[in-house]
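Peer 1: here you go, sequence then predicted model.
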Amino acid sequence: MSVLSLFQETRAQTVALCAPLEIEDYVPQPVDFASPPKWHLSHSTWFFEEMILKKLVKEYKIFNPHFSFLFNSYYQTLGERAIRTERGTITRPTVKEVYEYRKYVDRHIEKLLQENQSLELEELIILGCNHEQQHQELLITDLKHTFSYNPIYPVYKEGFNLTAQKNSAEGWLSVNEGIYDIGFEGEGFHFDNEKGRHKVFLHDFKISKSLVTNKDYLEFMEAGGYDHFKLWLDEGWSWVQENQIKSPLYWKNIEGKWHSYTLEGLKLIEPDHILTHISFYEAQAFATWKGARLPTEFEWEVAADQFDWGNRWEWTYSAYLPYPNFQIAEGAVGEYNGKFMVSTMVLRGSSTATANGHERKTYRNFFHPKYRWQITGIRLAK
């Protein structure tokens, strides 16, 4: 696929994800960690304007001088930014103006690609597209979180559940003790946190071919899993107690039956569907209850070619740390991954909300252990 085609398809897909929305859906932000659709539409556009057009196009006329401040996320290099927790208060510019902004930037990027065939431009466009694909997933999961606050359980789109998958295999995969290569190798796009291919020693281990199901987790709940502190890390137990956690996110017990909010509305829990919307704390406690553990990210990567993945982001028992010889790039691009290498855990794989072609086995996703609004799941190891 040409870089131009990648750009056009990526930009069109973001707009397509917003097609089912009503104008009222674009703005609310009930929690600090999730952003409204209007902001995702704007920020992904800001990236192309700020990182490419302002840098490579002489006398480029920015669309709106306020947008650099409003739609910067965390790039200190690029100046001041709106407060993250207040993105939902930004009612102006309007949604109409945001779409005009996207079209304006798209025209200029397409024109630049016709005039400039440099490797630098190509790499920046590909990075921008992968950045936008990340925001496509966030747009959907953030929107679901916002919708979940609505007591009438709104439907985003019929047939767009994203959490109704079943396992295709069962049993355990055995991996022999040895020294293995970890990290990205070869051609193709990858993020800087995947670089630094290196060797790790692994002891013999087994890893499940299947992910934990709703039925499995219901058994944990019914056995008092949320009531026994010995199953939990101290920080996780504090999180459970302080937030009165009794079930996975979006689960609701209605007249004695467990339901889950989905993007198709409220649905009865299907026991054989793969569990989702689970925190690292819950994943670790469940694994302990089962007499197992979570795999490290290195075990996961070594075994990934031998089991199916892609339905859930899978928590690992690896802190998000730099690989050997990791280097932070110069400029704003260098703020993309490295500065978040603290207080977060690695997730591997991808999910049903991940853009096609965005997944690979060396991909290192990362979130704080308490978060569960992403489409996360559990794979056991021992």
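Peer 2: Yes, it's here.
Peer 1: please make it C-alpha for all contacts and neighbour counts, starting now.
Peer 2: Fine.
Peer 1: can you show me the strands along the protein?
Peer 2: All strands of the chain, identified by DSSP state E, fall at 172-175, 178-182, 198-202, 205-208, 251-254, 257-262, 265-268, 313-319, 345-349, 365-367, 376-377.
Peer 1: nearest to residue 54, out of these?
Peer 2: With C-alpha to C-alpha as the measure, strand 365-367 is the member of these nearest residue 54 (29.2 Å).
Peer 1: can you put the strands of the chain in a markdown table and add distance to residue 112 and mean neighbour count?
Peer 2: What follows is the strands of the chain, written out as a markdown table (distance: least, C-alpha to C-alpha, whole Å; neighbours: other C-alpha atoms under 10 Å):
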| stretch | distance to residue 112 | mean neighbour count |
| --- | --- | --- |
| strand 172-175 | 49 | 15 |
| strand 178-182 | 37 | 14 |
| strand 198-202 | 38 | 14 |
| strand 205-208 | 48 | 20 |
| strand 251-254 | 48 | 14 |
| strand 257-262 | 41 | 18 |
| strand 265-268 | 43 | 17 |
| strand 313-319 | 36 | 24 |
| strand 345-349 | 34 | 25 |
| strand 365-367 | 31 | 20 |
| strand 376-377 | 39 | 26 |
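Peer 1: dump those to TSV, plus distance to residue 297.
Peer 2: Shown next, in TSV, are the strands of the chain (distance: least, C-alpha to C-alpha, whole Å):
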stretch	distance to residue 297
strand 172-175	14
strand 178-182	9
strand 198-202	11
strand 205-208	12
strand 251-254	28
strand 257-262	29
strand 265-268	33
strand 313-319	5
strand 345-349	7
strand 365-367	10
strand 376-377	14
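Peer 1: take a look at this one as well, against the first:
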Amino acid sequence: MATATPRPAIAPAGSLAERYRATRALTEALLAPLSEADATLQSMPDASPAKWHAAHVTWFWETFLLRDHLAGYELFNARWPFLFNSYYEAEGERLLRARRGMLSRPTLAEIVEWREDVDATMESLFDRPECADLIELGLAHEQQHIELLLTDIKHALFSNPLGPAMWPLRYPSVRPEEGSKPEAESPSRRTDDWLTHPGGIARVGHQEDGFAFDNEGPAHRVLIEPFALSRRLVTNAEWQEFIADGGYRKAALWLSDGWAWVQRKGIAAPLYWRGEEHFTHSGWQERDPEAPVAHISYYEADAFASWAGARLPTEFEWEAIARGQDTSGDNRPGFSASAGNQLDGAAPPLPQGAGELFGDVWQFTRSAYLPYPRFQPAEGAVGEYNGKFMAGQWVLKGASCATVRGHSRASYRNFFYPRQRWQFTGLRLAKDQ
């Protein structure tokens, strides 16, 4: 289990074929340290087994590219679409999400064989212009599932009382002879902790060349009042102060639904906290007080902001500050993190904090996940990708340490339900000016 993950071949950002091969290799590298049992675990209904993720993205390529664009293509196994369709009603009946962990068959080896067959057949489509947009969508889709695989297997391993490690702990930004993690900058040594914005009419949504999901557009104008956004993410040490001050016991700080959730679930700390430790892909580790807090819900983020005398930013405020500042990297495989975490030997995703807007934790906003003006979903089954989820969820911005490099941008809209916290979710405070 705790062996180094083989480094995948890294292709330069460029052709669709190069990026396809690199993305697929990253998925397979994440499977490498997992046993068959590890890859089959489903620890809660919000999560899926690792081998299901590996199969689902392959179903996506087979269904929307090979089946529909390659004359005479025959499915690798005609019974598998029922198992690995996620939520596409247009593609027919499917296995209930909560039962994905019951799939002892097909085996991981059979799924890998299927992936190899699909990869070989996909080579014939890369030079066909009519397939380019769907291939771009497929790449972004697999990158999303790479992050989900990482967060889902973390929860599965956490659920084991032994606290097993997926990888040994390493900090790739530190040379081995230096021997330790670089000291984080103390909040007391930081100056100019707020980024101010004068407000006004801002144009938001996807406006550049290149790929974007349909929910990032159309670009449109919004009115923003003067505000300030914190330069840094809320840290573990600050969250510990919130706990010590009774933050989880003061109903006045919480939204009504959030307070009911805290009481019902007995919530008293972020997910994966235990004493002075937290659970990571490298097992239980001492918690860095200056690292960004992670694995919190929207309810917790909003309560902390109230306790701190601040608020959460809107998605448009966050985007207005972030536009042009995306430092999440290029399209090569690896994880997005300000401190340099990536799949290089064995480097577990860990938020470390470096004052950047992108790449440590997804940041909650107080914006409901709703369609932009004039939004229209795409025709056909792929139109179910985002639009039908635009109710009851909240927008997050900024990517996390588990996000594939190059996957995020200022207009990117991630979204989760307010109770969910198994993803690398944190917060950055805002205030009125």
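Peer 2: Thanks, I have the structure now. It should be emphasised that the depicted structure is a prediction, and the values quoted were computed from it without experimental measurement.
Peer 1: and the TM-score between them?
Peer 2: Here the TM-score for the pair of chains, by TM-score structural alignment, normalised by the length of structure 1, is 0.95; 374 aligned residues with a C-alpha RMSD of 1.6 Å.
Peer 1: grab the nearest non-local neighbour of the aligned partner of residue 279 of structure 2 in structure 1.
Peer 2: Using TM-score structural alignment, the partner of residue 279 of structure 2 in structure 1 is residue 261. Spatial nearest neighbour of residue 261 of structure 1, chain neighbours left out: residue 250 (5.2 Å); criterion: C-alpha to C-alpha, 6 or more residues apart in numbering.
Peer 1: show me what contacts that neighbour?
Peer 2: The contact partners of residue 250 of structure 1, taken as C-alpha atoms under 8 Å, 6 or more residues apart in numbering, are 148, 260, 261, 262, 277.
Peer 1: residue 373 of structure 1 too?
Peer 2: Neighbours of residue 373 of structure 1 in contact, by C-alpha under 8 Å, 6+ apart: 141, 142, 145, 249, 277, 278.
Peer 1: hang on, the first one packs against residue 374?
Peer 2: This means residue 141 of structure 1. Yes: at 6.0 Å, residue 141 of structure 1 counts as touching residue 374 under the criterion of C-alpha atoms under 8 Å.
Peer 1: for structure 1, what's the longest helix?
Peer 2: helix 119-147 (DSSP state H).
Peer 1: what span of structure 2 lines up against it?
Peer 2: So helix 119-147 of structure 1 sits over residues 129-157 in structure 2, by TM-score structural alignment.
Peer 1: how far off centre is the matching stretch?
Peer 2: Distance of stretch 129-157 of structure 2 from its chain centroid, counting by C-alpha atoms, centre = their mean, to the nearest Å, is 10 Å.
Peer 1: ditto for stretch 64-75 of structure 1
Peer 2: For stretch 64-75 of structure 1 - counting by C-alpha atoms, centre = their mean - the centre lies 22 Å from the chain centre.
Peer 1: quick check: end-to-end length of it?
Peer 2: With C-alpha to C-alpha, to the nearest Å as the measure, the ends of stretch 64-75 of structure 1 fall 19 Å from one another.
Peer 1: tell me where structure 2 has helices.
Peer 2: Using DSSP H, helices in structure 2 cover 16-31, 36-40, 50-61, 67-69, 80-84, 108-122, 132-158, 236-244, 256-265, 298-307, 315-322.
Peer 1: quick one: the shortest one to structure 1 mean distance?
Peer 2: For helix 67-69 of structure 2, the mean deviation from structure 1 after alignment is 0.5 Å (mean C-alpha distance after the TM-score superposition for structure 1).
Peer 1: same thing with the first one?
Peer 2: Once the two are superposed, helix 16-31 of structure 2 sits an average of 0.7 Å from its aligned residues in structure 1 (mean C-alpha distance after the TM-score superposition for structure 1).
Peer 1: what range does that helix cover in structure 1?
Peer 2: So helix 16-31 of structure 2 sits over residues 3-18 in structure 1, by TM-score structural alignment.
Peer 1: can you give me the offset of that stretch from its chain's centre?
Peer 2: The answer for stretch 3-18 of structure 1 is 18 Å, by C-alpha atoms, centre = their mean.
Peer 1: same thing with stretch 98-115 of structure 1?
Peer 2: Counting by C-alpha atoms, centre = their mean, stretch 98-115 of structure 1 is centred 26 Å from the centre of its parent chain.
Peer 1: corresponding residue for residue 314 of structure 2 in structure 1?
Peer 2: Per TM-score structural alignment, residue 314 of structure 2 is aligned with residue 296.
Peer 1: related to what we said a few turns ago, show me which of the contacts of residue 250 of structure 1 is closest to residue 205 of structure 1.
Peer 2: Nearest to residue 205 of structure 1 among the contacts of residue 250 of structure 1 is residue 277, at 26.4 Å by C-alpha to C-alpha.
Peer 1: that older thread, to residue 207 of structure 2, which of the helices of structure 2 lies closest?
Peer 2: Nearest of these to residue 207 of structure 2, taken as C-alpha to C-alpha: helix 315-322 at 12.1 Å.
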